[in-house]
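A.B. asks: after the sequence you'll find the predicted model.
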Amino acid sequence: MKFTERQLQTYAAPLSESEEERCKNAIRMIRDAMKLIGYSDNNKEIYKYEGETPAYALELNAASNGRKLFLLVQGSYANNTNVRTQSDVDVAVILESTFIPEYRANVSKDKYGFSDGTFTVEGLKDEVERALKLKFNNDGIERNDKSIKVNGNSYRVDSDVVPAYRHRDYRGDYTFDANNYVGGIEIRPDSGGRIINFPEQHIKNGKRKNSETNHKYKKHVRIMKKMKSLMAESGYSITSSISSFGLESLLWNIPNSVYEKYTAHRFVFDEILKYLKNNFENFEGYKEANGVKPLFTSTTQQDDYKAFIRMLSEYYQYDITET
């Protein structure tokens, strides 16, 4: 399909002010729900965790038991890479007063003077669910495996609320310094297992990459996501392993110089596709946009993304003579 520069400019457009307000409203909604069960914001305002992003945040605490929570808008809304087909605001409710550590071999909590926590991830999820149901009178609240879905209407925002522990990775610490860790979040699905993510690093890395590419990185992430949606509508068979976060991470690994070669969106996007096709051998070393976890966990997953890039390269065309 042949795309015009104007079309790509539309696909590249960032969130509107009204959509950014959705992020703040999602935080307010959760804050107000948690207040009903004893938490307080100590009259502090919702703030941007990282400037120039819609990653709004707020701290809460419960005086009765000393629990501390950190509310953070994460995902595509927080990173300002959202496209119109994505409507849910993703908010992490992170338990800060209890954490899950990860140590080197033969190291234990005793080396750091830590004691066992008494509040479980399951307990946190139960608590958040109870608060949301109390606020909305049991209407539109669905407990899913990893999150609690809030179905939006005229007075509340479509949201995925993700209760999580703070995760601390001490494997790089050799001095037994309690403050020397890589911080992430750990989600415990109802079905079992554990998922470790790094939303704060994701937000900071995305902002830095965008600045280093003269604000082209996030524009082309939005274009890439839109292309995926258009291809699906056109009948292309796209495997479910091709995620929005995966595409965002894929473009995060591309050298800044690829973004800097041209000004026009259609030329830059073409350069991105050429670079990816010509450097498939680099995929094995790619990281997620958080810079911590490997992007691909299997050769099958790599092959899926390579196949997608090949299809997109055939699908994407533009008029080189357009002014």
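C.D. replies: Cool, got the structure.
A.B. asks: going forward, measure contacts between C-alpha atoms and count neighbours the same way
C.D. replies: Will do.
A.B. asks: find the centremost residue of this structure, please.
C.D. replies: G75 (2.4 Å; CA atoms, centre = their mean).
A.B. asks: I'd like the next helix or strand past the strand or helix carrying A232.
C.D. replies: Counting by DSSP states H and E, the element that carries A232 is helix 217-233. Next in sequence after helix 217-233, counting helices and strands by DSSP H and E, comes helix 244-252.
A.B. asks: those strands in the chain, which residues are they?
C.D. replies: Along the chain, counting by DSSP state E, strands occupy 2-3, 47-48, 56-62, 67-74, 89-102, 141-143, 148-150, 159-169, 182-187, 195-197, 317-318.
A.B. asks: from the chain's centroid, how far away is the fourth one?
C.D. replies: Its chain's average C-alpha position is 14 Å from that of strand 67-74, according to CA atoms, centre = their mean, to the nearest Å.
A.B. asks: now for that strand, which elements pack on it?
C.D. replies: helix 17-35, strand 56-62, strand 89-102 (3 or more CA pairs under 8 Å, 6 or more residues apart in numbering; DSSP states H and E).
A.B. asks: below is structure B, check it against A:
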Amino acid sequence: MPSSDYEKDKQDRALRMVKSAIDAWPAFNGVAYHIYAKGSYANNTNVRLDSDVDIAVQNRECLYYEYNGCEQPSSEGTPTYDGDWTPPLWRAEILAALDAKFPGEVSGSGVVAITIDEHDGTRPDIDVVPSFDYVRYDSSDQTRQHRGSKVFPKTGSPIVNYPQQQLDRGTAKNGRTNGRYKRFARALKSAENQLVADGTISDLPSYFMECLIWNVQDEILTGGSDLSAGFKSVLVWLWNGLKEENYVRTDWEEPNGLKYLFHPGAKWTPGDARELVLATWQYLDY
């Protein structure tokens, strides 16, 4: 089930509190930035008791870009950024701003996110992700472009996300399937939570379950005489697409439609998906 109204109020309050912390920090005076909720909270695919809030604090002073499958035009005349905002400095100032607002409750030890501890009765756990504006050009003349965010972990390679595309496409698919897309994404997440708690499988990123359901055809999601039968059909469809151990699905996408699900460097594998689907089937006694 989705978050209750009480949890939703806590999540909204968390976003307001983070925004107030960033807005009040002197180092950010006059700096262009964007603060927004992302992930399962923003997309309404979170489940009760598993509803931490992901909030991006995105620097708009510096634009990162890449040319995808096309030739990059000459850089002559292209403006370059000569400001002070490097990824380490951006992260350090965000951490300082949050420390000032939430003393003793903030941890910067994470590789990607800065974490603010849950405060009972007022807010859930908050993951604050420092990021930068990013654009992917799919044509040399820049007429085909996709705007997103670029995140620089403390270790490892940068991560590119497309939160707005994920939100828009997910909303459209949910409408086409009479709400079953997000309902079944939450169902798979709930099953994964229980399977992890039971020690049956290892913990998987919440986003992975949303990705799997995203790839299920609309007519499968809307089939079945009731929700239980429909979810059973979803698991069968996923299993049939994943059961060949030596075959990697190269056509499945993330919900943003701009990244393949099983790309190099992904935090999951087809084997993880097979294990999850089979364990969910057995857990539900289908």
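C.D. replies: Done, it's in. Predicted, not measured: the structure shown is a model, and the values here were computed from it.
A.B. asks: follow-up on the earlier one: give me the helices and strands touching the helix holding A232 of the first structure, please.
C.D. replies: Helix 217-233 of the first structure packs on helix 5-12, helix 199-212, helix 244-252, helix 299-315, going by 3+ CA pairs under 8 Å, 6+ apart.
A.B. asks: need those in a markdown table with distance to A63 of the first structure and mean neighbour count, can you?
C.D. replies: Shown next, in a markdown table, are these (distance: least, CA to CA, whole Å; neighbours: other CA atoms under 10 Å):
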| stretch | distance to A63 of the first structure | mean neighbour count |
| --- | --- | --- |
| helix 5-12 | 45 | 17 |
| helix 199-212 | 26 | 19 |
| helix 244-252 | 37 | 20 |
| helix 299-315 | 46 | 15 |
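A.B. asks: out of those helices, nearest to E122 of the first structure?
C.D. replies: Taking CA to CA, helix 199-212 is the member of those nearest to E122 of the first structure, at 20.6 Å.
A.B. asks: what's that closest one packed up against?
C.D. replies: strand 182-187, helix 217-233.
A.B. asks: again, 10 Å this time
C.D. replies: Contacts defined by 3 or more CA pairs under 10 Å, 6 or more residues apart in numbering; DSSP states H and E place helix 199-212 of the first structure against strand 67-74, helix 75-78, strand 182-187, helix 217-233, helix 244-252, helix 256-260.
A.B. asks: residue in the first structure paired with V277 of the second structure?
C.D. replies: Counting by TM-score structural alignment, V277 of the second structure corresponds to I309 in the first structure.
A.B. asks: you'd agree that match is up against K277?
C.D. replies: Yes - with contact defined as CA atoms under 10 Å, I309 of the first structure reaches K277; the gap is 6.9 Å.
A.B. asks: overlap in contacts, these two.
C.D. replies: Common neighbours of I309 of the first structure and K277 (criterion: CA atoms under 10 Å, 6 or more residues apart in numbering): none identified.
A.B. asks: what's the neighbour count on E76 of the second structure?
C.D. replies: For E76 of the second structure, the tally of surrounding residues (other CA atoms under 10 Å) stands at 6.
A.B. asks: check contacts around it.
C.D. replies: Neighbours of E76 of the second structure in contact, by CA under 10 Å, 6+ apart: none.
A.B. asks: how near is it to K19 of the second structure?
C.D. replies: 38 Å (CA to CA, to the nearest Å).
A.B. asks: quick check: closest non-adjacent residue to the counterpart of A32 of the second structure in the first structure.
C.D. replies: Superposed on the first structure with TM-score structural alignment, A32 of the second structure falls opposite K68. Excluding the flanking residues, the one nearest K68 of the first structure by CA to CA, 6 or more residues apart in numbering is N61, at 4.4 Å.
A.B. asks: that neighbour contacts R67, correct?
C.D. replies: Yes - if you go by CA under 10 Å, N61 of the first structure and R67 touch, sitting 5.6 Å apart.
A.B. asks: neighbour count winner among these two?
C.D. replies: Using other CA under 10 Å as the criterion, N61 of the first structure and R67 rank with N61 on top: 21 against 15.
A.B. asks: quick one: contacts for D141 of the second structure?
C.D. replies: With contact set as CA under 10 Å, 6+ apart, D141 of the second structure has these partners: 70-73.
A.B. asks: let me fix that: F308 of the first structure
C.D. replies: 228, 236-239, 242, 302, 314 are the contacts of F308 of the first structure under CA under 10 Å, 6+ apart.
A.B. asks: need these in a markdown table with distance to K133 of the first structure, can you?
C.D. replies: Formatted as a markdown table, these follow (distance: CA to CA, whole Å):
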| residue | distance to K133 of the first structure |
| --- | --- |
| K228 | 36 |
| Y236 | 40 |
| S237 | 39 |
| I238 | 37 |
| T239 | 35 |
| I242 | 34 |
| Q302 | 41 |
| E314 | 48 |
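A.B. asks: neighbours of the closest residue to K111 of the first structure other than its chain neighbours, how many?
C.D. replies: Using CA to CA, 6+ apart and skipping the chain neighbours, the partner closest in space to K111 of the first structure is F176 (6.5 Å). A total of 15 residues lie near F176 of the first structure under the criterion other CA under 10 Å.
A.B. asks: how about the nearest residue to the counterpart of S202 of the second structure in the first structure, chain neighbours excluded?
C.D. replies: By TM-score structural alignment, S202 of the second structure lines up with T239 in the first structure. Excluding the flanking residues, the one nearest T239 of the first structure by CA to CA, 6+ apart is D304, at 7.1 Å.
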